[in-house]
Structure formats: structure tokens, C-alpha cells
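Colleague: Task: produce atomic coordinates for the following.
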Amino acid sequence: METRCVVFLDEASLPDEKKMILKVLHPYLDECKVAFVAVANKAFDAANANRMVCIYRSLPSEKDQHILAYGCLGLQIDNQQQRVNDRLKKIIDGLCQGYRWLLSTQSILQIYHDRDFIYMLRQLRFELTTTTDEQETRVDGITPLSLLHALEENFNGISKEKFEELIQIFFEAVKKECPDFRLPSQRRNIPTILHQSMKLDSVRRRLYGRYKLIIDESEDESAVRLLAQSGVLDLDQNKTVVFRMSDFPDDVNNELRNVEILSTIKLCMETGKTILMINTGRIHGSLYDVFNQNFSIMATGDNRKIWSKVAIGPKTIDVIVHEDFQCIVHINRNEFKEIPAPFLSRFQKYSLSIQDFYQIRLAKLLIEEQRLMKKVEQKAQSFIEHVGQQYFYGLSSNTLYSCLLELIEKNDEEER
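Modeller: The predicted structure follows:
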């Protein structure tokens, strides 16, 4: 029987077009000796597009979204043996409508994709309750609080004001179907969300627990230090390993150094440590399957092993992934626009600033101390505006809150 080799290139738009990396494909595409299928989130340039048949996938229809939503929630449409509660049907309709509204909203940064919606639905799947009798199975159970928590974990990464707008979009859409579906007043802060998300059990983590992308609003990696202070990160070397890569020319072109870092990451994956990656964009391509959680699972009896692929140098090797392995990628806000959309969709995204941590610490103070700190903040802001920010060397939007946060920390040390 005749066979042909088929090359499948996933997310083919990720290679840098300016470097013309895909040009090596031209002779293979021209000769047609090898079957080639590529999936990309944007059109190729003319040189590549003219050598292949291009099929454009349209945006999902309302029916497609409903099928997707029911599937992610573990439900079947029009199943006679599984009766979905009428209220739950309306909530699902509202969630699909809210997602469509979000995609068409220009005031919110367009960083969300179908994968974020899918993982939100997977998380909500754990909130469903099932009751069974002799004739049918009934399913219901998405509450306002569970929806809020799912949004906090899967549709974050923007400012508080914009996130509140995003929440309103979803809840207004659901409320249109269920008038009594009210938005809860309580909110979790980012460190709490991160801490709870990283403590998920293995079953939940496999279904909806993505790795984390920290968007640092400061320019000095303050978010890393603050995550350690808040208990989200344990910087004990036996539990967490921090990887930093420099931008010096000798380091940028040092392939040996890249291989050393990837080898250490491989060991962390096998032993179940948490890794924090700072300025590591040069090796992200080697960890494509890891970030994508494209795992192979081998089970023998009670033992289960998870495998993923890591590209080290010119070779791709299979690596065991421990159940407790966690990955946090740190980027600065000014790098955000340069990051490809497929990369963003792999992570739970969180925006962190010194002001966020200051507000968290402020809320834990006594009422009198809170009033005092607010007066200090107001006076300092007034003084800066009166003199002029340009006359303070190195003053940024984070400087004031960094000083106020240090003042609270010193006060805590004195009380001890």
C-alpha cells in the first residue's frame, strides 16, 4: 500500500515572519512530495500562501458556541436520559452571549480567545450538581459566586476598572436570561486568586488549571518580590527555582547557556518544583508543549505518568511531568503588545502592581491606621502635583506606593 508522509505544523504563525523562517518550506511545497498541513491564527505572506490551498475558518456561530459550552460542561444537547435544568440552560445561553459581547467590546484589551472561554466552562463543570432517579438524570448548579471565581481566574490580566467592566458584561448577559442572577459584592485579590489556583488538586488541575502569566506593571520586577512576601511563592530552592536570562549580546547568542537552563527546567518538571521564568523569551519555543499542556499519559495499574516534549538544542526529548509541577512566566507590561496571541491564550493571566499590594496591606490595618495612611497618601500626591513630577528624579507612578508599602512594613517590624 502506498503511503505518504504528512507534516502537521501547529500555530504556524508563531515563527517570526521578518526572519523568513518558513522559507525553508518552499521547495517541499513546490514539489508536493510531502503532504503539509499548517494551522495559523493569521494569513501567511504571499510567498507562502501562493504555494498552498488556504482555508479560512469563520468565527463560531451561536450554535457552535452552544455545542462547545455543553461539551465543556460535560452535558449533551437534547439527551433524553440527561435532563438539563431550565435555569442552567438559560445561564449557558447567557454565558455564550456574554462572551460574544466581550469579543465585540473595544474598550477592553483584546487578549482573550476561545481557550479562555473553554477553561472557564471547564472550571464551572465542577460546580454542577447531578440528581438521578429511575427515569432520568437532572443537572443544575452554576451560582453567581462560582461564575465570578471562574472569571477571576480565566479572564484577568487587565486593570481593576476594566475587569469590573468585563464582569458586568457577563453578568448582564446572564441576568437577561435569569433576572435573579445577581453579581456578588465580594472580590478576591490577585495574590489570593493565585494562591488558591496553585493549590488545586490533581483532578481539577488537569481539567482547568493552566500555568500562570504574571504581567508586572512596574519596571523593576517588584511583582516577584511581592509575590514572595504574600506567600504565593516560596523562594526556598527546594520548592521554587527562578530562571533569569540577560540581554547582553554574549548571553543572547549563547546556545550552551540556553541548553543549560532547559536542562535544569527538565529536572524541575520531573521533581515537581515550581519554576519562575523572568525574561526567558528566547527559550519559550522549546517549551511549546509544556506551556500548551500537551501531555501524554501512561497508566499501568495504580501508577500514572505524564509526559511532555521539550526541545533541547536540535533534539526533542520526552520528559516526565510531576503532578505538582507549576510554571509562572513573568513579563513586563511594556512587552505585552509584542507577545503573540496564541502564547497568551495558554496561560491564566494576572496583572500585578505595587499599588495592588499596597491596597491589600492597607485593608489589613486598623481603621485609624488606614485613615492615617490615606492622609499621608493625599498629602504626598498634593505635594507632587504642586511641585511638578518632572522635578523629582526617577519618580514613577509606583514610587509613592512603594514608599507607603515600606512604611507599613517597617511599622509591622517595630510592633514585633
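
Colleague: going forward, measure contacts between C-alpha atoms and count neighbours the same way
Modeller: Fine.

Colleague: Show me the longest strand that occurs in the chain.
Modeller: For the chain, the strand with the greatest residue count under DSSP state E is strand 303-312.

Colleague: Can you name the residues in contact with that strand?
Modeller: Residues from elsewhere that reach strand 303-312 (CA atoms under 8 Å, 6 or more residues apart in numbering): 259, 262-263, 266, 285-290, 293-299, 316-323.

Colleague: same thing with stretch 283-295?
Modeller: 210-211, 258, 262, 306-312, 346-347.

Colleague: so what does the helix ranked longest in the chain touch, helix or strand wise?
Modeller: Taking DSSP state H as the criterion, the chain has its longest helix at helix 367-387. Contact here means 3 or more CA pairs under 8 Å, 6 or more residues apart in numbering; DSSP states H and E; on that basis helix 367-387 packs against helix 354-363, helix 399-415.

Colleague: Mean neighbour count, the ones you listed: which tops it?
Modeller: For the helices and strands packed on helix 367-387, the largest average neighbour count (mean count of other CA atoms under 10 Å) is found in helix 354-363, namely a mean of 18.

Colleague: what's that helix packed up against?
Modeller: Using 3+ CA pairs under 8 Å, 6+ apart as the contact test, the elements touching helix 354-363 are helix 222-229, helix 367-387, helix 399-415.

Colleague: the inter-axis angle of that helix versus helix 222-229?
Modeller: 30 degrees (axes from the mean of the first three to the mean of the last three CA atoms, to 10 degrees).

Colleague: To compare against the first, here's the next sequence to fold:
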Amino acid sequence: VVLLDEVGLAETSPCNPLKVLHSLLEPSYPATVPTVSVIGISNWRLDNSKSSRALLVQRPQFDLDDLVDTAERLLNKRVMVFQRGALKPLAEAYSNYEKYGQSLPNFHGLRDYYALVKRLSLYEMTPKNIQMALARNFGGTENHVKLCKKYFGNVLKMFNNHKSWLYKQIPIEQLIASNLDDSDARHLMVIGKSDSIVNLLTYQLRMRDLDPVVILGSQFPDDRDDYYYSVLRRIMMCVEAGRPLILTDLEIIYGSLYDLWNQNHIVVGSKENVKYFTRVALGAYSNPML
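Modeller: Prediction:
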């Protein structure tokens, strides 16, 4: 059995690598069954030439009950009952924002909602903590004020003695520090138009006695294969050594680090000597990385 995870990413390639699946998804005469079983997992439907040769199973869009049910299972067991009562308004707010409030389509999604619920379960549900959780998990766009007031305003009001919450802009430095000080945080993405962001991140990391490695993407269009592999090898060495990485303008690399961004790790070893591995795509190959 061949399992193709995120096979939809290959669908967008101009080289059309998935065309080799056509002969594998249907038997060749005189065989009556395929020689290889193929399972593909994708965030979107593949084209008809592949879908018509396979059994298509689609997961429907989450409804409100699904969002509430999933959030309940993500909550910390110590969460108080009244906090659980906020899950439905929270799910309604996310659902409305996801459908009607995004200035960039699909910029935020279920991963951000799950991370929001997890963070809220670790702290007291106050308007200040809720706004911080929203800024960290639903930031990156210029409509954060609208997000807090229009879509999550009822949730903020619920934990402010049913009074309107006065929005206060959270400084960028505070958001970055909150992420770096959180051992369970997701990887930090900072969006900006100035190179000063790299200096700001470097300063914040060095304040914590960390020595970051900054890797800048090449602006030359011919820097492809050799450059691609050399940067990936450097990233792997830094991750194995536990050094913080600051990556910028490396769009050709990010897709190869899909499992790393998702923190999809394979745990090996005992409790005293735990090692984490994740997959890194090197061209046609997938290598484990410590």
C-alpha cells in the first residue's frame, strides 16, 4: 500500500507528477485488480482523471456542533465548567469569521481555532487573555480590531461582566515574547515589509541567551536545485542541533518542511532519552530529521 500524504500539493506542480498514478489506479489487462493500492490524502479534490479512478471520500465542512465537540476534547481537564459554557459562543464566532470575515480567503482555519482553544484552556478566561490568544492565533492581517469587536465581541463581553471590552492594541514585541516564552507554542510567523523584523527577532532571541541562525532566500531565479538542497541541509543541521532558525523569502523551501511546521513528530526512545523525528522532503525523497 502506498500512502500519499498531502497529495494535493503535487497536483499544483507544472510537471504533473501525479500522472504516473493513472496506470496504478486501474488494472492493466489481463489483470483484474491494481498491482499497487494507493491512498491519497489531500486538502482539496484532485482532478477528474484521478478521482474517477478511485473511491473518493470527502470530509464535510465542520458545523457548529462539530466545532464545539472538538473543542471540548482539546480542553485541559482543569478547565472550569463556566469556561466550557463559552465554547458554543466561541465556535459561533469562529464559524462566522471563517465564512464572512476573512480579508484573505483561507488565511485562517481550523488549526488556528484549535490552537486558540488550547491556549484559552491554560489560562483564566479574562478579556485580556482572550485578546492575547486571538492576536497570537488569528493575527497576521490588518483587520484584527474588526475580528475582536465584530466576531469575538460577544465572547469578550461574556467574560467582562457583560460589559463591552475596550480594544487595546497589543505591541508586536509583546506578541513575539509571548510566543517565545511558551514551550508549547506553534512556530512563529511574522509578516511585514521591513527587514527590521529580522533584527527584532534576533534581539528577542539573544535576550534569552539563544543564538539564532538567519537564512535569507536568494533573489536569483536560477538558484534552484543546488541552492535548494544546500539550504535544506543547513536547516536540518540547525534543527538537529537545537538552534533557533529565522527564515525569510524561502518560498521554494517551505513546502519541504510541511511536517516540521505542523509539529508532526515521531517520538523514539525512553522518557530519559526522548528523540523527535520528522519528515523533510528532499526532491523525490523523504528523509527523517532529528
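
Colleague: Which one of the contacts of stretch 283-295 of structure 1 is nearest to residue 109 of structure 1?
Modeller: Taking CA to CA as the measure, residue 109 of structure 1 lies nearest residue 347 of the contacts of stretch 283-295 of structure 1, at 16.0 Å.

Colleague: burial count for that closest one?
Modeller: Residues within reach of residue 347 of structure 1, counting by other CA atoms under 10 Å, total 23.

Colleague: I'd assumed residue 211 was in contact with it.
Modeller: Yes - between residue 347 of structure 1 and residue 211 there is a contact under CA atoms under 8 Å: 5.2 Å.

Colleague: From the centre of structure 1 outward, give me the first residue you hit.
Modeller: residue 348 (1.8 Å; CA atoms, centre = their mean).

Colleague: Disregarding flanking residues, what is the spatial nearest neighbour of that residue?
Modeller: In space, and not counting its chain neighbours, residue 348 of structure 1 is closest to residue 212: 4.9 Å by CA to CA, 6 or more residues apart in numbering.

Colleague: cool, residue 286 of structure 2 as well?
Modeller: Closest residue to residue 286 of structure 2 apart from its sequence neighbours, by CA to CA, 6+ apart: residue 280 at 5.5 Å.

Colleague: In structure 1, what residue corresponds to the one you found?
Modeller: Using TM-score structural alignment, the equivalent of residue 280 of structure 2 in structure 1 is residue 310.

Colleague: Residue 256 of structure 2 too?
Modeller: Superposed on structure 1 with TM-score structural alignment, residue 256 of structure 2 falls opposite residue 286.

Colleague: what does the host helix or strand of the residue nearest to residue 348 of structure 1 correspond to over in structure 2?
Modeller: If you go by DSSP states H and E, residue 212 of structure 1 is part of strand 211-216. Mapped onto structure 2 using TM-score structural alignment, strand 211-216 of structure 1 spans residues 187-192.

Colleague: Give me the nearest residue to residue 34 of structure 1, chain neighbours excluded.
Modeller: For residue 34 of structure 1, the spatially nearest residue (CA to CA, 6+ apart) is residue 5, at 5.6 Å.

Colleague: Which stretches in the stretch 51-200 of structure 1 count as helices?
Modeller: Here the stretch 51-200 of structure 1 has its helices, by DSSP state H, counting those that start in this stretch, at 62-72, 86-103, 114-125, 144-154, 160-177, 190-198.

Colleague: In terms of secondary structure, what does the fifth one contact?
Modeller: The reference is to helix 160-177 of structure 1. If you count contacts as 3+ CA pairs under 8 Å, 6+ apart, helix 160-177 of structure 1 packs onto helix 86-103.

Colleague: tell me how far stretch 67-75 of structure 1 is from the chain's mean position?
Modeller: Relative to its parent chain, stretch 67-75 of structure 1 has a centroid offset of 21 Å by CA atoms, centre = their mean, to the nearest Å.
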